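Q: next come a sequence and a model predicted from it.
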Amino acid sequence: MFNRYNLSEPHNGIYEFTTDQNAVYSVYFSDGHSYFYDYPEFCADVLTFGFDRLNHHQKTSYDYKIKATITYLIYSYLEARQDKILFFVCDSADSRGNARMRMFHRWYTHLSWDTIEKHDESIVTSDMCIHCSILLHKNHPMKNFIRSSFRSLSYTTAEKLKSY
């Protein structure tokens, strides 16, 4: 694996790192049970995942160590907590949701993780497309039920959004 940046954990579930170009990133895991509240069998084990660049004052060039750091954190997190499910939505508020989904897909495919599965869904309505994914350990005892619930969740969410 590529070199990566040193991570600090200034708050529980929130990690930070600073790049060689002094860009500061925050990577977070937070409670995501509300997305899956209809599935009490596992909703307490759902976490949302995301990351943000905290200082946007300068344009930076591509930095492979950002990917290496973030993917290392995800992998390590799920290896240490095999009962957890990471859920993330590729934010489309800035019309870059498709690009984010492609980027995460490339990251996952490139890494060829043996023990972590990624499942994607798209919530499509007449005026938007929201891409979301789950990551879970291949040994998760409820893996099939979780995958099925995730597919159902995206379908029912799309139907709800269409009714607005």
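A: Received it, and whenever you're ready, just let me know what you need.
Q: use CA for all of it now, contacts and neighbours both
A: OK.
Q: which positions in the longest helix along the chain come out as buried?
A: In the chain, taking DSSP state H as the definition, the longest helix is helix 143-162. Residues of helix 143-162 classed as buried by neighbour count (16 or more other Cα atoms under 10 Å): 143, 146, 147, 150, 153, 154, 158.
Q: try this one side by side with the last:
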Amino acid sequence: MQKEGQKSSKYDFEFKGGKNNSYVFETNYDITYEVKFKPSSYLFDERYQFSSQVFEMVIAVTESKNLDDKIPPDGLIMFTIAEIVTDFFKNRERIIVYICDTADARHLARARKFGLWFEKFKTTQFMKVDASITDEMGVIYMNALILHRENPYFVEIIDAFRKVTGGYSEDK
């Protein structure tokens, strides 16, 4: 963990593993984040060979000392999460699905922030595909699929995602 006075472009993180492939880091504001990659083969039909490589990415605050619910802006978080995603993609067959939480009606802001983060760290290695699904109550679920361009099922994955979501837009 980086503390006040130390210069770094990201926070140190630790891979905890477990069933959710968890990574943990603590910020200069004594906020602990957990980034999980939960196995989510149910998102795609079992007939797809790649379904066992699908993981839902969850970014959660697990502890917040000295703060009430207000989390201050912290530019190092995006660098840390980008590094964690890169580490997770050491296995190029993995597929990440990011579904923006709608519980507090801030899902559009989360999707925008996640998109900006991806743009900032965009490389030729990864591709992000955005999609939204609207349920019968009118709630819009913002989703993103991230995959390595060298994934052997690249075309099939994008096609399957398009079928599940009813369409997509590429964020090359």
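A: Sure, I can see it. None of these values were measured; they are calculated from a predicted model.
Q: can you calculate the TM-score here?
A: Between these two chains, after superposing, the TM-score reads 0.87 (TM-score structural alignment, normalised by the length of the first structure); 154 aligned residues with a Cα RMSD of 1.7 Å.
Q: how about the biggest helix by length in the second structure, aligned to which bit of the first structure?
A: The longest helix of the second structure (DSSP H) is helix 107-121. Aligned using TM-score structural alignment, helix 107-121 of the second structure spans residues 97-111 in the first structure.
Q: counting by contacts, list what the longest helix of the first structure packs against.
A: Judged by 3 or more Cα pairs under 8 Å, 6 or more residues apart in numbering; DSSP states H and E, helix 143-162 of the first structure is in contact with strand 116-124, strand 129-137.
Q: of those strands, flag the one that's most buried.
A: Sort these by mean neighbour count, taking mean count of other Cα atoms under 10 Å, and strand 129-137 sits at the top with a mean of 21.
Q: spatially central residue in the second structure, please.
A: The structure's the second structure has its C-alpha centroid closest to residue 57; by Cα atoms, centre = their mean the separation is 4.2 Å.
Q: pretty sure it contacts residue 35?
A: Yes: the pair residue 57 of the second structure / residue 35 is scored as a contact, 7.0 Å apart, by Cα atoms under 8 Å.
Q: what's the longest helix of the second structure packed up against?
A: Helix 107-121 of the second structure packs on helix 76-88, strand 140-148, going by 3+ Cα pairs under 8 Å, 6+ apart.
Q: just the angle for it relative to strand 126-134, thanks.
A: For helix 107-121 of the second structure against strand 126-134, the angle by axes from the mean of the first three to the mean of the last three Cα atoms, to 10 degrees is 170 degrees.
Q: burial of the residue opposite residue 28 of the second structure in the first structure once aligned, as a residue count?
A: Residue 28 of the second structure maps onto residue 20 of the first structure when the alignment is built from TM-score structural alignment. For residue 20 of the first structure, the count of nearby residues is 12 (other Cα atoms under 10 Å).
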